[in-house]
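Peer 1: please find the sequence and the predicted model below.
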Amino acid sequence: MMPRSSSASPSDEPHVAGVDEAGRGPLAGPLVVAAVILNPAREIPGLGDSKALSAKRRDALFDLIQERALAFCVQVIDVERIDAINIFQATMAGMRESLCGLPIPAALARIDGNRLPPDLPCPAEAWVGGDARDAAIGAASILAKVTRDRLLLALDARFPQYGFARHKGYGTAEHLAALREHGPCPAHRRSFAPVRLCAERDLFG
């Protein structure tokens, strides 16, 4: 899937980008990574860790971020790429590509977590718990999560037997039971152990 990006008129202040991802742990669906440069002249109240917000609040902030941010880029890493290079490398690549895809270059990137990808286009800092500490990282968290949740709703319409709309691909008891009953579908990450074991069971009976 092509990345989405946008920009507004840049200010004279140094451009600090926040970067975060959604979907490292699930057994199915893509990984989504976002980078956001906020506009200090257009405040967005209530930014923070997307997981701590209601779905309704995330949706409202999703629209405000896209309207008011100086620039943003959302990268979707599909299941095939995750399986080919592993989830860690996919996450590092998505973070790098989201920064490179910003239509306004960042002077500094603040990346949620404790690891920095190589070959970034600007200096960077790793911020553990950054989505709750930095507004730009919080904005990236919201863009990534809402984008991914909407993609999982679309997958639920294609593969309703797995319950993707409810668990968003995470390894819940409901999801694992559906995997055992139906086997993996094209949206599942076959490099992840629970999915791989179900696929091997179906292959070898």
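Peer 2: That came through fine. Only a predicted model underlies this, so the values are computations on that prediction, with no experimental measurement involved.
Peer 1: only C-alpha atoms from now on, for both contacts and neighbour counts.
Peer 2: Fine.
Peer 1: what sits against Ile82?
Peer 2: Pro30, Leu31, Gln89, Ala90, Arg189 (Cα atoms under 8 Å, 6 or more residues apart in numbering).
Peer 1: so where do the strands sit in the chain?
Peer 2: Assigned by DSSP state E, the chain shows strands spanning 4-7, 16-22, 31-37, 71-77, 108-112, 124-127.
Peer 1: packed most tightly, which of the ones you listed would that be?
Peer 2: For the strands of the chain, average neighbour numbers computed from mean count of other Cα atoms under 10 Å are highest in strand 31-37, which has a mean of 33.
Peer 1: how far away from the center of its chain is that strand?
Peer 2: Centroid separation for strand 31-37 versus its chain: 6 Å, with Cα atoms, centre = their mean, to the nearest Å.
Peer 1: ok so, going back, would you mind giving the strands of the chain as a markdown table with distance to Leu143 added?
Peer 2: A markdown table is the format used below for those (distance: least, Cα to Cα, whole Å):
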| stretch | distance to Leu143 |
| --- | --- |
| strand 4-7 | 11 |
| strand 16-22 | 9 |
| strand 31-37 | 6 |
| strand 71-77 | 7 |
| strand 108-112 | 14 |
| strand 124-127 | 18 |
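Peer 1: let's bring in a second model and compare:
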Amino acid sequence: MNEYLNIIAGVDEAGRGALAGPVYAAAVVLDYRYRIEGLDDSKKLTPKKREQLSAIIKQKSICWSVSSIDVNEIDRINILQATLLAMKNAILKLKRQPNLVLVDGNQSPELEYKVLKIVKGDSFVPAISAASILAKTERDKEMLNLHYQYPSYLFNKHKGYGTQEHMILLKNHGPCKEHRKSFSPVKDLINM
């Protein structure tokens, strides 16, 4: 029997709630012959642990992919649609197309594959946990790049999320081109 007959992809996103930067999604097809210890929701892991696991996931998985949607597209189609599009693109970029897609949360992109939506799946479904880790580590790298382009906003620290520090910097400097203009705190500053 072919061990790859059932190709199960886990999918998750990172950056949906941020005020700046792209939204990322990852899709991962784990090779269940290799157990990866420590998989969990990326938010529960330290940056160092995420990086370690990211390398192992990329090495030990049958296949994986990452996709992102930029700020302009987020503002144009809204964050939910942008997130679903990033998920769909990540799935379609997989080298092996899945028979089943496990999506973290209660909404999923329209796909021609069987899809199961699993709320909090990133905490207990290994393939979704792996996708959560890849999406988060890849987005964090991009936010570090944006920090070098826009050092005044300290994207390296808060990763674009609406922390108190970010809100103060946003008020002091106004939004940059990587801020999501359709999000209330940013929109409110523009309309002042």
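Peer 2: Noted; the coordinates are in hand. Values in this document were obtained by computation on a predicted structure and should not be read as measured data.
Peer 1: TM-score for this pair?
Peer 2: After superposition, the two chains reach a TM-score of 0.96 (TM-score structural alignment, normalised by the length of the second structure), with 191 aligned residues with a Cα RMSD of 1.1 Å.
Peer 1: what about the aligned residue in the second structure for Ile44 of the first structure, neighbour count?
Peer 2: Aligned counterpart of Ile44 of the first structure in the second structure: Ile36 (TM-score structural alignment). Ile36 of the second structure has 16 neighbours, counted by other Cα atoms under 10 Å.
Peer 1: ok, now how distant is Ile36 of the second structure from Asn72 of the second structure?
Peer 2: With distances taken as Cα to Cα, to the nearest Å, Ile36 of the second structure is found 36 Å from Asn72 of the second structure.
Peer 1: longest helix of the first structure?
Peer 2: Criterion DSSP state H: the longest helix present in the first structure is helix 135-158.
Peer 1: taking strand 31-37 as reference, get the angle to that one.
Peer 2: Angle of helix 135-158 of the first structure versus strand 31-37, following axes from the mean of the first three to the mean of the last three Cα atoms, to 10 degrees, is 150 degrees.
Peer 1: any buried residues in helix 135-158 of the first structure, and which?
Peer 2: 135-149, 151-153, 155-156 (16 or more other Cα atoms under 10 Å).
Peer 1: and what of stretch 37-45 of the second structure?
Peer 2: Leu39, Asp40, Asp41, Ser42.
Peer 1: do stretch 189-205 of the first structure as well
Peer 2: Across stretch 189-205 of the first structure, burial judged by 16+ other Cα under 10 Å covers Arg189, Arg190, Ser191, Phe192, Pro194, Val195, Arg196, Leu197, Cys198, Ala199.
Peer 1: quick one: map the last one onto the second structure.
Peer 2: Under the alignment (TM-score structural alignment), Ala199 of the first structure pairs with Ile190 of the second structure.
Peer 1: what's the matching range in the second structure for stretch 89-109 of the first structure?
Peer 2: Counting by TM-score structural alignment, stretch 89-109 of the first structure pairs with residues 81-101 of the second structure.
Peer 1: distance of the residue lying closest to Asp202 of the first structure once chain neighbours are set aside relative to Tyr162 of the first structure?
Peer 2: Among residues not flanking Asp202 of the first structure along the chain, Gly183 sits closest, at 6.8 Å (Cα to Cα, 6 or more residues apart in numbering). Gly183 of the first structure is 10 Å from Tyr162 of the first structure, where distance means Cα to Cα.
Peer 1: again, but for Gly171 of the first structure
Peer 2: Using Cα to Cα, Gly171 of the first structure is found at 11 Å from Tyr162 of the first structure.
Peer 1: what about the counterpart of Phe124 of the second structure in the first structure, how many neighbours?
Peer 2: The alignment partner of Phe124 of the second structure in the first structure, by TM-score structural alignment, is Arg133. Using other Cα under 10 Å, Arg133 of the first structure is surrounded by 15 other residues.
Peer 1: can you give me the helices in the second structure?
Peer 2: 47-60, 71-77, 79-92, 126-149, 155-158, 164-173, 184-190.
Peer 1: figure out which of these is closest to Asn6 of the second structure.
Peer 2: Proximity to Asn6 of the second structure (Cα to Cα) singles out helix 126-149 among the helices of the second structure, at 13.4 Å.
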